[in-house]
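Participant: I'll drop the sequence and a predicted model, then ask my questions.
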Amino acid sequence: MQGYLIFADGTRFDGTYVGSEDWAGRGEVVFNTAMTGYQEILTDPSYFGQIVVLTYPLIGNYGTFAEAAESLYPWVEGLVVHRLESQPSHHPEAHPLAEYLSAYQKPLLTDVDTRALTRYLREHGTERAVMVPASIGPDEALARLADYDLRDAVFKVTTPAPYEIGGPGPRITVMDYGVKNSILTELTKRGAAITVLPAGASPEDLAKTRPDGVVLSNGPGDPATIPEVLPTVRYALEHYPTFGICLGHQLIGLAEGARTYPLKFGHHGANHPLFDHRAGRVLITSQNHGYAVDAATLKDRYEVRLTHLHDQTVEGIRHRERPILSVQHHPEAGPGPSDSLYLFDEFLKTVTGEEGGHA
């Protein structure tokens, strides 16, 4: 059936709507430039409440399969593509992308001029929109944005209860603000014994896990809207080697007195270049964030470890004396290049004392 994506200013992009009329998606619209990894993108909890536009024109050609998922199910509000392949060319367990999304009642809009849509987003910035079948009029569609609110997004994607993943190595507690499977996998590969705590865990809850180190995970939404998690973040920074990833990086900045600010259209893709000032090398990285940290007020205690080479935004900070490291990108990839996997090794060496107690 025919359908369309409509923004609050009335701008409309038409296409073919795949899904039920009851599944209309609404949310912030972001574009991702990755050529592969669409299932990882769809299942990344950081995309909660967002409609994702994939700029690569051919999507679905290798289908979907369980091993590629970053969480239990897709968190996106909807997916927009130029051309959808209905029959995947992959191993026998692969399922068509449209079938996968339909199983979770997530709408898809295909046959869209995604180049024009991306240009609109680059010009106007991240905007809210609604994705509906053509049988729903524009006024009715836009009315669905009235109660759209992402302020509690983290608490909708976090684990409802603590859980553990066994391992022979150091005890790592992961604060789950929307953690991806790939982060847990990289820690497990390195032998960590993992405890995962819900986003609302208190400092006392964290202390009870007796960690050797703490990871503050990725997650969705504006970090400034969840000040209630900052006491636990501060407790982690004061007591344990700590590694922040994406939202975790932003929360460290806020906990230490910095401010965060929105980017015009965010960084979403698998080919973003960073410079690691400590290692003296350029990294090609996986990114998914709409906010950045202004580190100006932190420079008496922190050094800028990583810088984005496109817009010079701060992509990582490192405490000058304490074992604290945080990065804005996704070193675990999922999807994307593995250039910065060494940051997990660096963190765990700090935990075990091999780095002299400094991240």
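Facilitator: Thanks, I have the structure now.
Participant: C-alpha from now on. contacts and neighbour counts both.
Facilitator: Will do.
Participant: So for stretch 252-272, what gets flagged as buried?
Facilitator: 252-256, 258-260, 265-272 (16 or more other CA atoms under 10 Å).
Participant: Helices along the stretch 101-250 of the chain, start to end?
Facilitator: 114-124, 138-142, 153-157, 181-189, 203-208, 230-239, 247-255 (DSSP state H, counting those that start in this stretch).
Participant: what's the most buried one of those?
Facilitator: The highest average neighbour count among the helices of the stretch 101-250 of the chain, using mean count of other CA atoms under 10 Å, belongs to helix 247-255 at a mean of 26.
Participant: chain center to that helix, what's the gap?
Facilitator: In this view, helix 247-255 has its centroid 14 Å away from the chain centroid, taken as CA atoms, centre = their mean, to the nearest Å.
Participant: Contacts for it next, please.
Facilitator: 177, 215-220, 223-224, 230-231, 233-234, 243-244, 259-260, 289, 291-295, 298, 316, 326-328 (CA atoms under 8 Å, 6 or more residues apart in numbering).
Participant: One more: stretch 93-105?
Facilitator: With CA under 8 Å, 6+ apart, stretch 93-105 has contacts from 18-20, 23, 60, 62-65, 73-74, 85-88, 107-108.
Participant: mind checking how far the closest residue to D212 other than its chain neighbours is from S217?
Facilitator: Leaving aside its sequence neighbours, D212 sits nearest to R171 (CA to CA, 6 or more residues apart in numbering; 5.1 Å). As judged by CA to CA, to the nearest Å, R171 and S217 stand 16 Å apart.
Participant: Pasting the second one now:
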Amino acid sequence: MIFAHPERLAVLILKDGMVFYGEGFGAKGKARGEVVFNTGMSGYQEVFSDPSYKGQIVVMTSAHIGNVGVNERDNEDVKPALSGVAVYKATVTPSNYRAEDTLDHYLERHGVVGISGVDQRAITLRVRNVGAMPGLIAWPVSLDEIPSLKEQAKSLPGLEGIDLVRFVSKDGIRRYEPPLDEWTSNKPKKGYAVVIDLGVKQSILDCLCSAGYVCDVCGAKTPASDIMAMKPDIVVLSNGPGDPSQVTYAIDTAKRLLGKVKLFGICLGHQILALAMGAKTYKLKFGHHGTKHPVRHIPSSRILITSQNHGFAVLENTLPKTAMPTFVSLNDGTLEGFDDPSFGVKTVQFHPEGGPGPHDARFIFDSL
């Protein structure tokens, strides 16, 4: 094999032994994680800074990534939590008036290993056909190292049975102050929301504030008694990474809050509330990761195009009889939300805030 820049030779190796060659960008080193694909054509910075991607290597199906650079305002968290990034072409020279840095420098600064020049379509087809699987990215490497790296990839564990929330949730209680830009709300104050941080995205907090809520954010291990002592009007269980069944402390907190205060769950929060009510969750074959996922609002038959990022789902027939399914995926028929008035619970599996993605579902924040 002949490579244009052998000093930057990078590989992405799947657990099943498939090897994809490319050129390294971002931080040098080795990254291990579950390999998933994201079909969004824009919003790569929001994707890479979303805490829900903790423990994953994200393959972007869109061909050109990095065109508009990066800026501090668009981060969903203070730093990326994902393990690695794989793209077809990483733009070296961004062109956008908001750009403050390049994607390459951004990933390098935060220690995220990347590979460019790979056939992202072939990786996507493999993951779609076989299922999400562990893999690794490494650079710089020599061809002599490939057999050893393949052996390492074969021994990598998956995400089932692992609590990843403990790595991304921030302890303590903090008041969230939205930036003075398009999120500034002139709406009358609706109430006081306590957000349980399971890996919360900034855009969720922005949407809550824009809807008129004053928001305090607390760590995932905050006891239910402490939360109730804050006298919230609503408790929001946020998005987050990993296997929901392993976040036992959040499930216990949710159980203790049921029926005592209005509850709203987003993504992982939706799954945690379902588990607290006695339902079961399961691993999806390759998950939902992208910005164009259609869901149907069951009561009205209205179709919404939504942003999604989850690898697990709630088994609908295990919900209590008092729970009413409210949204369903038009791609695979999986449950996308439910209401249970007897417990004051409302949930959505998708991301109503977008961040990135369409704003079809942002009305949900106003309806809380």
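Facilitator: Received, thanks. What you see is a predicted model, and the numbers here were worked out from it, not measured in a lab.
Participant: thinking again about what came up before, any chance of the helices of the stretch 101-250 of structure 1 in TSV, plus distance to G37 of structure 1?
Facilitator: Putting these into TSV (distance: least, CA to CA, whole Å) gives the following:
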stretch	distance to G37 of structure 1
helix 114-124	18
helix 138-142	30
helix 153-157	21
helix 181-189	13
helix 203-208	33
helix 230-239	31
helix 247-255	21
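Participant: now for those helices, which one comes closest to G27 of structure 1?
Facilitator: Checking the helices of the stretch 101-250 of structure 1 against G27 of structure 1 by CA to CA gives helix 138-142 as the closest, at 10.8 Å.
Participant: Now do the strands in the stretch 201-350 of structure 2.
Facilitator: Ranges of strands in the stretch 201-350 of structure 2, per DSSP state E, counting those that start in this stretch, are 213-219, 234-237, 262-266, 281-297, 302-314, 324-329, 335-340, 345-348.
Participant: The fifth one maps to which residues in structure 1?
Facilitator: Across structure 1, the stretch matching strand 302-314 of structure 2 (TM-score structural alignment) is residues 281-293.
Participant: returning to what we had before: so for R171 and S217 of structure 1, which sits in the more crowded spot?
Facilitator: More crowded of R171 of structure 1 and S217, by other CA atoms under 10 Å: S217, with 24 against 20.
Participant: Which position in structure 2 pairs with the more buried one?
Facilitator: Taking TM-score structural alignment, the alignment pairs S217 of structure 1 with S238 from structure 2.
Participant: which residues does its match contact?
Facilitator: 195-201, 265-269 are the contacts of S238 of structure 2 under CA under 8 Å, 6+ apart.
Participant: got the contact list for the match of strand 302-314 of structure 2?
Facilitator: 46, 222, 246-247, 250, 253, 258-276, 313-315, 328-331, 333-340.
Participant: any idea how far K349 of structure 1 lies from P241 of structure 1?
Facilitator: 10 Å.
Participant: Tell me which of these two has more neighbours.
Facilitator: Remark: of K349 of structure 1 and P241, P241 carries more neighbours, 26 against 16, as counted by other CA under 10 Å.
Participant: The more buried one -> structure 2?
Facilitator: So P241 of structure 1 corresponds to K262, using TM-score structural alignment.
Participant: likewise G178 of structure 1?
Facilitator: By TM-score structural alignment, G178 of structure 1 lines up with G199.
Participant: Would you check that its match makes contact with G219?
Facilitator: No: under the criterion of CA atoms under 8 Å, G199 of structure 2 is not in contact with G219, lying 9.3 Å apart.
Participant: Comparing these two, which residue is more hemmed in?
Facilitator: More crowded of G199 of structure 2 and G219, by other CA under 10 Å: G199, with 30 against 20.
Participant: so what's the more buried one closest to, chain neighbours aside?
Facilitator: G240 (4.3 Å).
Participant: Now do the one you found against G269 of structure 2, distance only.
Facilitator: 8 Å.
Participant: what sits in contact with each of these two?
Facilitator: With CA under 8 Å, 6+ apart as the test, G240 of structure 2 and G269 both reach L198.
Participant: those strands in the stretch 1-150 of structure 1, which residues are they?
Facilitator: Going by DSSP E, counting those that start in this stretch, the stretch 1-150 of structure 1 shows strands at 2-7, 12-18, 25-32, 50-54, 58-59, 78-80, 83-84, 108-110, 127-133.
Participant: Relative to E140 of structure 1, which of the ones you listed is closest?
Facilitator: Proximity to E140 of structure 1 (CA to CA) singles out strand 127-133 among the strands of the stretch 1-150 of structure 1, at 9.8 Å.
Participant: Which strands or helices does the closest one pack on?
Facilitator: strand 2-7, strand 25-32, helix 138-142 (3 or more CA pairs under 8 Å, 6 or more residues apart in numbering; DSSP states H and E).
Participant: quick one on the thing from earlier: just put the strands of the stretch 1-150 of structure 1 in CSV and tack on distance to L42 of structure 1 and mean neighbour count.
Facilitator: As requested, the strands of the stretch 1-150 of structure 1 are exported to CSV (distance: least, CA to CA, whole Å; neighbours: other CA atoms under 10 Å):
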stretch, distance to L42 of structure 1, mean neighbour count
strand 2-7, 18, 22
strand 12-18, 16, 20
strand 25-32, 11, 24
strand 50-54, 8, 25
strand 58-59, 12, 18
strand 78-80, 8, 26
strand 83-84, 15, 18
strand 108-110, 11, 27
strand 127-133, 16, 25
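Participant: Compare those and give me the one nearest P211 of structure 1.
Facilitator: Among the strands of the stretch 1-150 of structure 1, the nearest to P211 of structure 1 by CA to CA is strand 50-54 (33.7 Å).
Participant: which bit of structure 2 covers that closest one?
Facilitator: Residues 56-60 of structure 2 are where strand 50-54 of structure 1 lands when matched by TM-score structural alignment.
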